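Q: One predicted model, sequence on top.
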Amino acid sequence: MAKIDPTARVENPAGLADDVEIGPYAILGPDVVLEAGVKLHAHVVIQGVTTIGARTQVFPFASLGSAPQSVHYKGEPTKLVIGTDCMLREHATASTGTVGGGGITRIGNGVMMMTGSHVGHDCTVGNGVIFANNAVLGGHVSVGDFTFLGGQCAVHQFTRIGAQCMISGLTGVREDVIPFANVLGQAGKLVGLNVVGMKRRGFTKSDLHAARAVYRDLFFGEGTFDQRLDKVRQMVGESAFAAAVVAFIDADRKRPICHPARGVIKED
């Protein structure tokens, strides 16, 4: 049987696995589902059509599944889906989706949201993503697996961030970021590759050497960006980095790609 503190308020027919723990003064709406091993600490509020995956922990004063912060939302039963083994710390927030954005906000498995971080409506967050304190996503943002979002960074609505990126603290991201990139600055610009993260994910020295060559060709080579991208396409069969970057760019050409500041290239 679920362990529910007597001061908590759980509206029927909320779906609770048998081993769920719900702390003091927590509030759960009727359309909330908590899977096996979920633990809610004190003063957590979960509303809307929200599902929280197995073994996820939610810490005090987090608010999940609230109505999206969108002037177009008219009370439709949209959803928030949070994966397994996540850690959502104090004052973390995430909204449900909107009908116009597909209706679902998704947070993957093994995600850590530190204090004050926010996931806006209709966002898609991959697996293993880390939000440092007060990192925030506007609506309709997508973030790839194993990306790190530094403290107090802010990501503009509709922006795409590729897998295994490093977004530095206090950075504003308003352009799409290729996979494995390192972004820095108030108006965020590329400052090289997330070499530390790439090494942790198993990239060898030869892999890193090839990735640096692709990065130089794409952002510092001759010709227009499309011409340089065509050159990188020829490397797809030889470089996993080139394949990931080309696939990311081709997936959506509507928004601009984040570039390095003029003349900047970093060797890690």
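A: Received, thanks.
Q: going forward, measure contacts between C-alpha atoms and count neighbours the same way
A: Will do.
Q: hmm, who's touching the host helix or strand of residue 246?
A: In the assignment (DSSP states H and E), residue 246 maps to helix 240-251. Residues from elsewhere that reach helix 240-251 (C-alpha atoms under 8 Å, 6 or more residues apart in numbering): 162, 178-179, 207, 210-211, 214, 229, 232-233, 235-237, 257.
Q: now with 7 Å?
A: 178-179, 211, 214, 232-233, 235-236 (C-alpha atoms under 7 Å, 6 or more residues apart in numbering).
Q: Need those in JSON lines (columns: distance to residue 70).
A: Converted to JSON lines, the contacts of helix 240-251 look like this (distance: C-alpha to C-alpha, whole Å):
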{"residue": "178", "distance to residue 70": "28"}
{"residue": "179", "distance to residue 70": "29"}
{"residue": "211", "distance to residue 70": "39"}
{"residue": "214", "distance to residue 70": "39"}
{"residue": "232", "distance to residue 70": "39"}
{"residue": "233", "distance to residue 70": "39"}
{"residue": "235", "distance to residue 70": "42"}
{"residue": "236", "distance to residue 70": "40"}
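Q: Tell me which residues of stretch 230-238 come out buried.
A: Of all the residues in stretch 230-238, those buried under the rule 16 or more other C-alpha atoms under 10 Å are 232-233, 235-236.
Q: Oh, that last question was meant for stretch 237-244, not what I typed.
A: For stretch 237-244, by 16+ other C-alpha under 10 Å, it's 239, 241-244.
Q: ok, and here's another one to check against it:
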Amino acid sequence: MNSIHSSAQLIGEVSLGEGNMIGPLVVIIGPVTIGDGNWIGTGTVIGAPPEVGSWEHPMDAARLDTGNGILIGNGNVIREYVQIHQGWRETTRVGNNVFVMNQSYIAHDCVIEDGVTLASSVLLAGHVRIGAGANLGLGSSVHQRCYVGERTMVGMGSVVTRSLPPFSKAYGNPARVHGANAVGMERAGIPEGTIAVAVAMYDRPYEKSLQSLAGLPGVGAAVESWRQRSATGA
């Protein structure tokens, strides 16, 4: 069973799993698929058309369901007045156990991996990818097609204009890497030896030192993923 407030509106092709709470004044416009156990707060809009100038915006209020879809997983908390837009080229995706705080914006074609935290008023431009377990501070923003790597911590108010490597701490305008996110790595159960290498590595320019983490326990796959996606802008 799902709990859907009487003032919420589900328009078009909207598929819900079980145990979801859809709060007051929520608007969900398909095509949207939502899994199980999600909490969606007041005034959230999921499924508005992609904000692309060339997109043919529907002029018929009865046919608002347009776009390449949104897929939301399980156990997510999406707080008040969040906006998640339809995919343009691909599907906009939110994974599992993601915490999106109030008034955040997830643009078309974004991919939010499992366990991510977006603090209040985080802004993600189109085609952004946020790696698993990353944490973006209040009011930070990410330029289109950037990839924020796994377990990266982005400081509040930062402006991310280039991809950030996994397990790093970054802040500023433009955001720059300022060491390793050792706390996040510890919480993820990454071995102490690997954490020590990361701390030492991020004391140097990471572009020249990222190979130091390749293949190490707990981080090798994330490093390779970041290399591939940051290189292609995917």
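A: Ah, there it is. Nothing here was measured: the structure is a model prediction, and the numbers come from that model.
Q: now, which of the buried residues of stretch 237-244 of the first structure sits nearest residue 112 of the first structure?
A: Of all these, residue 244 has the smallest distance to residue 112 of the first structure: 24.2 Å, by C-alpha to C-alpha.
Q: Would you mind measuring from the corresponding residue of the second structure for that closest one to residue 230 of the second structure?
A: Using TM-score structural alignment, the partner of residue 244 of the first structure in the second structure is residue 222. Residue 222 of the second structure is 12 Å from residue 230 of the second structure, where distance means C-alpha to C-alpha, to the nearest Å.
Q: Equivalent analysis for residue 96 of the second structure, please.
A: For residue 96 of the second structure, the distance to residue 230 of the second structure equals 23 Å [C-alpha to C-alpha].
Q: Kindly report the same for residue 179 of the second structure.
A: Distance from residue 179 of the second structure to residue 230 of the second structure, counting by C-alpha to C-alpha: 19 Å.
Q: what does residue 113 of the second structure give?
A: Note on residue 113 of the second structure: its distance to residue 230 of the second structure, by C-alpha to C-alpha, is 16 Å.
Q: what do you get for residue 92 of the second structure?
A: Distance, residue 92 of the second structure to residue 230 of the second structure, by C-alpha to C-alpha: 18 Å.
Q: Out of these two, name the residue with the larger neighbour count.
A: Each of residue 92 of the second structure and residue 230 has its neighbours counted (other C-alpha atoms under 10 Å); residue 92 has more, 29 against 20.
Q: Name the nearest residue to that one, ignoring sequence neighbours.
A: Nearest residue to residue 92 of the second structure, sequence neighbours excluded (C-alpha to C-alpha, 6 or more residues apart in numbering): residue 109, at 4.3 Å.
Q: same thing with residue 235 of the first structure?
A: residue 242 (6.2 Å).
Q: ok, the aligned partner of residue 127 of the second structure in the first structure - contacts?
A: Matched to the first structure by TM-score structural alignment, residue 127 of the second structure sits across from residue 140. When the contact criterion is C-alpha under 7 Å, 6+ apart, the partners of residue 140 of the first structure are 101, 121-123, 157-158.
Q: So among these, which aligned pairs are also touching in the second structure?
A: When you map those onto the second structure and apply both residues aligned by TM-score structural alignment, their matches' C-alpha atoms under 7 Å, the shared contacts are 121-123, 157-158.
Q: Of those, which is the most crowded?
A: Of these, with other C-alpha under 10 Å as the count, residue 121 tops at 32 neighbours.
Q: How about the contacts made by it?
A: Contacts of residue 121 of the first structure by C-alpha under 7 Å, 6+ apart are 68, 95-98, 105, 139-140.
Q: which residue lines up with it in the second structure?
A: Residue 121 of the first structure maps onto residue 108 in the second structure, by TM-score structural alignment.
Q: Just tell me what residue 155 of the first structure corresponds to in the second structure.
A: Per TM-score structural alignment, residue 155 of the first structure is aligned with residue 142.
Q: nearest residue to its match other than its sequence neighbours?
A: Spatial nearest neighbour of residue 142 of the second structure, excluding adjacent residues (C-alpha to C-alpha, 6+ apart): residue 160 at 4.6 Å.
Q: mind checking what that neighbour lines up with in the first structure?
A: Aligned counterpart of residue 160 of the second structure in the first structure: residue 173 (TM-score structural alignment).
Q: Please report how far that match lies from residue 236 of the first structure.
A: Note on residue 173 of the first structure: its distance to residue 236 of the first structure, by C-alpha to C-alpha, is 27 Å.
Q: what do you get for residue 253 of the first structure?
A: Using C-alpha to C-alpha, we find residue 253 of the first structure at a distance of 18 Å from residue 236 of the first structure.
Q: Report the contact partners of the residue nearest the centre of the second structure.
A: Taking C-alpha atoms, centre = their mean as the criterion, residue 112 is the residue nearest the geometric centre of the second structure, at 3.0 Å. The contact partners of residue 112 of the second structure, by C-alpha under 7 Å, 6+ apart, come to 93-95, 129-131.
Q: Could you do residue 15 of the first structure as well?
A: Residue 15 of the first structure is in contact with 32-34, counting by C-alpha under 7 Å, 6+ apart.
Q: From these, list the buried ones, please.
A: Among those, those buried by neighbour count (16+ other C-alpha under 10 Å) are 32-34.
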